[in-house]
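Engineer: Give me coordinates for this.
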Amino acid sequence: MSGSDIAGLIAAGVFAVLVALLAVPIVKLGRVFDELRSSIRTLSDGATPLMDEVTSTVSTTHEQLKRVDGIAANVSDATANVSALSSLVAATIGSPLVKVASFTYGVRTAWSQREDSSRPSGRRSR
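Structural biologist: Just a heads-up that it's a prediction; the model follows:
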């Protein structure tokens, strides 16, 4: 064996040691990726039912909000109807009612003045 053969053999041995030293971190990195894959699978398996439940909850909430909107619209319509009715009653009955009240006040005032004038005031005569 010549010197170049021995140098080549030493270089091959050093290269083999270098490959062995690099193989250990690569194997460990492979295990990390396996664990990561299993963790992602577990997370995905747990998240799928959760997303289904959230979707169901959002759908139910949407339906309830539609009902509340319908109720709110009915209440708004009823409020408008009551307001229109009270305005109509005030316009129809309000003015004549004020006139009747004024008339009765006038009659009571006149009646009380009449009674006051029919009574003698001051001293009594004997």
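Engineer: From now on I want contacts and neighbour counts done on CA atoms only, so please keep to that.
Structural biologist: Noted.
Engineer: mind listing the helices in the chain by residue range?
Structural biologist: 3-89, 95-118 (DSSP state H).
Engineer: As CSV, the ones you listed with mean neighbour count would be great.
Structural biologist: Output for the helices of the chain, formatted as CSV (neighbours: other C-alpha atoms under 10 Å):
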stretch, mean neighbour count
helix 3-89, 12
helix 95-118, 11
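Engineer: Save these as TSV, and put in distance to Arg124 too.
Structural biologist: Converted to TSV, these look like this (distance: least, C-alpha to C-alpha, whole Å):
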stretch	distance to Arg124
helix 3-89	54
helix 95-118	14
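Engineer: Show me the one of the ones you listed that comes nearest Ser125.
Structural biologist: Ser125 sits nearest to helix 95-118 of all the helices of the chain, at 15.2 Å, using C-alpha to C-alpha.
Engineer: Just the angle for the closest one relative to helix 3-89, thanks.
Structural biologist: Relative orientation of helix 95-118 and helix 3-89, computed by axes from the mean of the first three to the mean of the last three C-alpha atoms, to 10 degrees: 40 degrees.
Engineer: Which neighbouring elements make contact with helix 95-118?
Structural biologist: Of the remaining helices and strands, none touches helix 95-118 by 3 or more C-alpha pairs under 8 Å, 6 or more residues apart in numbering; DSSP states H and E.
Engineer: Alongside the first, I'd like the structure of this one:
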Amino acid sequence: MTVGQIAGLIAALAVVALVALLAVPLLKLGGVLDQLRTAVRDLDDSTVPILEELKGTVTVTNDEIAKIGDVTTDVHTVSEHVTEISSRTNELSKVFTETVGTPMVKVAGLAHGIRQAGAAQRAGRLGRRARRNS
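Structural biologist: So this is what the prediction gives:
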């Protein structure tokens, strides 16, 4: 064997050793890629049902939001009606007070005055009788 053949043999052995050293990481990388492919497939299989369920939930939520909008409109309408009833009740109270309440207060005051005058007059007579008898 010549020096060139020995050098070629050493170079060939070096290349074989290099290929052997690189084969191990390549095989491990292939295993990692297989696991990654499996994980992506599992993720896809589990994501589709979740997205379908989410779609249903969003649909139901949108329906409920629409119902809340209707309720809010109804509450606003009821609030306007209550405000109108309140103002009409206030006006009715004023009318009642002016037509019935004020005259009743005057009649009650007059009756009270008459009672006090009658009581004072009776007390005055009793006082005069007592003086006359003594």
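Engineer: TM-score of the superposition?
Structural biologist: The TM-score (TM-score structural alignment, normalised by the length of structure 1) is 0.91; 125 aligned residues with a C-alpha RMSD of 1.5 Å.
Engineer: on that earlier part again, out of the helices of structure 1, which comes closest to Arg126 of structure 1?
Structural biologist: helix 95-118 (18.0 Å).
Engineer: what about the closest one, distance to the chain center?
Structural biologist: 59 Å (C-alpha atoms, centre = their mean, to the nearest Å).
Engineer: I'd like the distance between the most centrally placed residue in structure 2 and His81 of structure 2.
Structural biologist: By C-alpha atoms, centre = their mean, structure 2 has its centre lying nearest to Ile68, at 10.7 Å. Remark: distance between Ile68 of structure 2 and His81 of structure 2 (C-alpha to C-alpha, to the nearest Å) = 20 Å.
Engineer: got it, and Phe96 of structure 2?
Structural biologist: Phe96 of structure 2 sits 22 Å away from His81 of structure 2, taking C-alpha to C-alpha as the criterion.
Engineer: residue in structure 2 matching Ser121 of structure 1?
Structural biologist: Using TM-score structural alignment, the partner of Ser121 of structure 1 in structure 2 is Ala123.
Engineer: same thing with Val32 of structure 1?
Structural biologist: So, by TM-score structural alignment, Val32 of structure 1 is matched to Val32.
Engineer: who's in contact with Ser44 of structure 1?
Structural biologist: Not one residue lies near Ser44 of structure 1 by C-alpha atoms under 8 Å, 6 or more residues apart in numbering.
Engineer: Glu84 of structure 2 versus the residue nearest to the centre of structure 2, what's the distance?
Structural biologist: Distance from Ile68 of structure 2 to Glu84 of structure 2, by C-alpha to C-alpha: 24 Å.
Engineer: again with Met104 of structure 2
Structural biologist: Computed as C-alpha to C-alpha, the Met104 of structure 2 to Glu84 of structure 2 distance reads 29 Å.
Engineer: Could you do Ala120 of structure 2 as well?
Structural biologist: As judged by C-alpha to C-alpha, Ala120 of structure 2 and Glu84 of structure 2 stand 51 Å apart.
Engineer: Please apply the same query to Ala66 of structure 2.
Structural biologist: Distance from Ala66 of structure 2 to Glu84 of structure 2, by C-alpha to C-alpha: 27 Å.
Engineer: In structure 2, which residue range corresponds to stretch 6-19 of structure 1?
Structural biologist: Across structure 2, the stretch matching stretch 6-19 of structure 1 (TM-score structural alignment) is residues 6-19.
Engineer: just how off-centre is stretch 41-58 of structure 1 within its chain?
Structural biologist: 22 Å.
Engineer: mean offset of that stretch relative to structure 2 (after superposition)
Structural biologist: When structure 2 is superposed, stretch 41-58 of structure 1 averages 0.8 Å from its matched positions, counting by mean C-alpha distance after the TM-score superposition for structure 1.
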